[in-house]
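# Dropping a prediction and its sequence here:
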Amino acid sequence: MEMMVQDQQLQNTDDGKVHDSNRSTNVIQKLGHPRFEKCKWWLRVSLYIIFLLAGQSAATLLGRLYYDNGGNSKWMATFVQSAGFPILFPLLFYFSTRKQDKLTNELNNDSHRTKPKFSILVFLYLAFGLILTGDNLMYSYGLLYLPLSTYSLLCATQLGFNAIFSFFLNSQKFTAFIFNSIVLLTISASLLAIDADSEDQTGLSREKHIIGFFCTIGASATFSLYLSLVQLSFEKVIKRETFTVVLDMQIYPSFIATCACVVGLFASGEWKSLDEESKDYKKGIVSYVMTLLWTAVTWQISSVGMLGLIFEVSSLFSNVIGTLSLPIVPILAVIFFHDKVNGVKFIALLLAVWGFLSYVYQHYIDHKKAKTDKSNGLGVSLAEVEIC
């Protein structure tokens, strides 16, 4: 009897090696274990965080570099924020052909999750593309008319806007710590607005500083609305759990935004000055092209990280991670672009970081509560444990 059991457990393969079928079964079971799935989830989230922070910081610095060395086209600066989407096609092809994605789609179909109508997807991508166009254009004006450190601090206000939109659109809780964060970020932005008179190192008038201020605030609000709407679309419309939907949500709206930028570039007449602009660029034509090219690439890396975090966690969490670049970009701006950091701006930075930490602490409280509920047998899913 023991010999029969051993014969069943040990099977000869074609190459003469002994294969332990029980061991293979155990490996498969371990791969599907909740702890292993949790590790994979953390790995994906960590990768998205790196993409978002590195891409956003590098793209912002390159955008400032374009303006400082003779670039002056707002539509070109807007164009490169979305025009890098073709670099995502290899990833889309790879993930679309994976068997795992097909298996996941089959499971989703079995769970009564049908794919949305083509017309609905077209409407979503078109609407998101136009929102991105307006948002990117406002960011371009803000980056042109404001010092980089001021611009970065104002971008932190999108965290407060996102809390408001998430409350109404994504059922996000509105706690005392979140309210505290919104107040601090609002005060921080107000201090920078009051201190606009001291921002004369760019050689621009006060009127242009005011335009840059309101454009950046408007862009932050629009971007926060965009994030909440994307999360709502993932949950209510698309209802598929594959990485391809993340890529689709980046590629197709970016294509629409790029087309809209081309129209704006020609309608505004800025295309006529691009040849002269490239020739007069302080660091040369090659540097001009490479600056625009890498700006486009880094924005796409940042966007994939942002959408990945929305898909895996929430729009609010994605925005919180995005504001981690808040202390990074101003420091780099002082080093590379010699931005001045006066007392008012330093206080604004401290208030903004304090507001960010309030958000982080609220996430910590929610995470701890979710773990307690799970240990009490309430059946909280992995996503609910990790989403704060």
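Looks like it came in fine.
# from here on, contacts and neighbour counts on C-alpha atoms
Will do.
# Helix, strand, or coil at the most centrally placed residue in the chain?
Here the mean C-alpha position of the chain is nearest to the C-alpha of Met306 (CA atoms, centre = their mean), at a distance of 2.0 Å. Three-state assignment for Met306 (DSSP: H, G, I helix; E, B strand; the rest coil): helix.
# May I have the residues that are in contact with it?
Applying CA atoms under 8 Å, 6 or more residues apart in numbering to Met306 gives the contacts Tyr48, Ile49, Phe51, Leu52, Ser318, Asn319, Gly322.
# Can you name the two of those that sit furthest apart?
Farthest apart among the contacts of Met306 by CA to CA are Phe51 and Asn319. That separation is 13.4 Å.
# try this one next to it:
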Amino acid sequence: MAQNQQPISQTKSTEHSVQTPVNIEHDSTTLINQTGNRKPTPNHWPTIILSVIFVIVGQSTAKLLENFYYVQINKRINNGVWTQSLLQTVAFPLLLLPFIITTKNRQQPPITSDRFHRKYLAVTYICIGILLSVHGRLSTMGKLKLFVGGFTQIYTTQLFFTPILACLINKIKFNRWVVISLIFAIATGALSFTSSFGGEPGDEEMNYARGSRAALFSGICFSLLLCNIQNVFDNYIFKRTDSTTRRPSFASVFEIIIFSSLVATIISAVGLQIAGEQHELKREMNGFSKGKGLYVMALVGQAVSWQVYWVGIVGLVFSVSSVLSNVISVITWPIVSVLIVIFFKFMDDEVDVFKGVALVTAAFSAAAYFYRLHKENRDSAKVWVPQIYF
């Protein structure tokens, strides 16, 4: 059962009406006064929780397989940046089936200036695809050129850029609970400096200047990516379904990922060919210590896991905002860090006090943001009268 709410100022007949929706759809949600483009309807908790699970499972699995890959190839340094960028988007065809299912028999509402909207979306998806590809390449380069603690510290700056860009691009306004959540999330990212990475460079391969720049600009790219995705929802997706009988569907999440990933995949594939990394892949497969089968499974597993991760990330932007999406992405790092210790047992790594405190601050960050969402639901219930859908 899902709920849609109407203002008290409507007639009594509206208050007692019962409607039957064609599809199970999602109420667009946001924090109160975050943006004027979204309706102040209650947050859809199942969608939020499912998206959080996707982020945690997707990112954890992808990072574990990435470590397995680098450990088995004896830490290939300064190569494979386009390969890792490609793995983050290449499995997007897997989303075609859920996209078709969620849009099947869905009657689209009439769109004003359809040609303009199509051009707008085409340009926006190309921009998001470029950001996806650049972010994947820069983040991989940063990890391969810089020790993991330094990379993590610099990459955490995305939590500064995302709120600033969200204010400028998405016109988001913040309250104290969101600020508290961001503070705890920043602390979580900062405390993750003791994490391990199988591809960390040795002293002779490190390039501090290049690695630092890559980490910084990859964080900026990720922030721009999230804010542009929210811009698509606010300025097109939600307006396209701005009706009392139609609400935005989760299919729009698959739509954004599929078209943007198509662009990113083309860019990364071309970059991989130009850099000649396809020859490295053949040599790696033949020399993989665990065999060719596990080599292929490691790469395929990473590709699939990244798609699960992106569905969660974009789903959180769809459900709430780019800020919550960034917060959840960062506070997942301590979980990944602990799992790496458990599965790989690096000689110089352990579940130390920093990882423990990072898990605590991550929990506080999530609690602060979710408490704000809970307060919004409670406050909106006093202002809006629900209609029941079967």
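In hand now; what should we look at? Quantities reported herein were computed from a predicted structural model and do not represent experimental measurements.
# Now the TM-score, please.
Once superposed, the chains reach a TM-score of 0.73 (TM-score structural alignment, normalised by the length of structure 1), with 339 aligned residues with a CA RMSD of 3.8 Å.
# Look up how far Leu224 of structure 2 lies from Cys167 of structure 2.
According to CA to CA, to the nearest Å, Cys167 of structure 2 stands 12 Å off from Leu224 of structure 2.
# neighbour-wise, which of those two wins?
Neighbour comparison, Cys167 of structure 2 and Leu224: the larger count goes to Leu224, with 24 against 15 (by other CA atoms under 10 Å).
# what helix or strand does the more buried one sit in?
Counting by DSSP states H and E, the element that carries Leu224 of structure 2 is helix 208-232.
# One more: Trp42 of structure 1?
Assigned by DSSP H and E, Trp42 of structure 1 falls in helix 34-68.
# mind listing what's buried in the helix or strand following that helix?
Using DSSP H and E, the helix or strand that follows helix 34-68 of structure 1 towards the C-terminus is helix 74-79. Going by neighbour count (16 or more other CA atoms under 10 Å), the buried part of helix 74-79 of structure 1 is Lys74, Trp75, Met76, Ala77, Thr78, Phe79.
# and His112 of structure 1, which of the three is it?
What three-state DSSP gives for His112 of structure 1 is coil.
# residue contacts, it?
Contacts for His112 of structure 1 (CA under 8 Å, 6+ apart) come out as none.
# if I look at it, how far off is Ser381 of structure 1?
Here His112 of structure 1 is placed at a distance of 19 Å from Ser381 of structure 1 (CA to CA).
# Give me the nearest residue to Ala156 of structure 1, chain neighbours excluded.
Excluding the flanking residues, the one nearest Ala156 of structure 1 by CA to CA, 6 or more residues apart in numbering is Thr323, at 5.9 Å.
# ok, the aligned partner of that neighbour in structure 2 - contacts?
Aligned by TM-score structural alignment, Thr323 of structure 1 pairs with Val330 of structure 2. Going by CA under 8 Å, 6+ apart, Val330 of structure 2 touches Thr156, Ala185, Thr188, Gly189.
# So which of Phe51 and Asn319 of structure 1 has more stuff around it?
A count of neighbours by other CA under 10 Å puts Asn319 above the other of Phe51 of structure 1 and Asn319, at 24 against 21.
# quick one, what contacts the more buried one?
Asn319 of structure 1 makes contacts with Gln158, Leu159, Asn162, Ser224, Met306, as judged by CA under 8 Å, 6+ apart.
# Counting neighbours, what do you get for the first one?
Right, the one you point to is Gln158 of structure 1. 27.
# circling back: if I look at the residue nearest to Ala156 of structure 1, how far off is Lys74 of structure 1?
Counting by CA to CA, the gap from Thr323 of structure 1 to Lys74 of structure 1 is 24 Å.
# cool, Leu10 of structure 1 as well?
Relative to Lys74 of structure 1, Leu10 of structure 1 is positioned 69 Å away (CA to CA).
# now swap in Leu309 of structure 1 and tell me
Leu309 of structure 1 sits 29 Å away from Lys74 of structure 1, going by CA to CA.
# Which residue is the nearest non-sequential neighbour of the aligned partner of Asn69 of structure 1 in structure 2?
Under the alignment (TM-score structural alignment), Asn69 of structure 1 maps onto Gln72 of structure 2. With CA to CA, 6+ apart as the criterion, Gln72 of structure 2 has its nearest non-adjacent residue at 6.0 Å, and that residue is Ser289.
# Quick one: neighbours of that neighbour, just the number.
With other CA under 10 Å as criterion, Ser289 of structure 2 counts 14.
# Please confirm that it is located within a helix.
No: counting by three-state DSSP, one finds Ser289 of structure 2 to be coil, located in no helix.
# how close does the helix or strand hosting Ile128 of structure 2 sit to structure 1?
Element membership of Ile128 of structure 2, judged by DSSP H and E, is helix 114-145. Using mean CA distance after the TM-score superposition for structure 1, helix 114-145 of structure 2 ends up 1.9 Å from its aligned counterpart in structure 1, as a mean over the superposed pairs.
# Centre of the chain to that helix, how far?
13 Å (CA atoms, centre = their mean, to the nearest Å).
# picking up where we left off before, any idea what the residue nearest to the centre of structure 1 aligns with in structure 2?
Matched by TM-score structural alignment, Met306 of structure 1 corresponds to Ile313 in structure 2.
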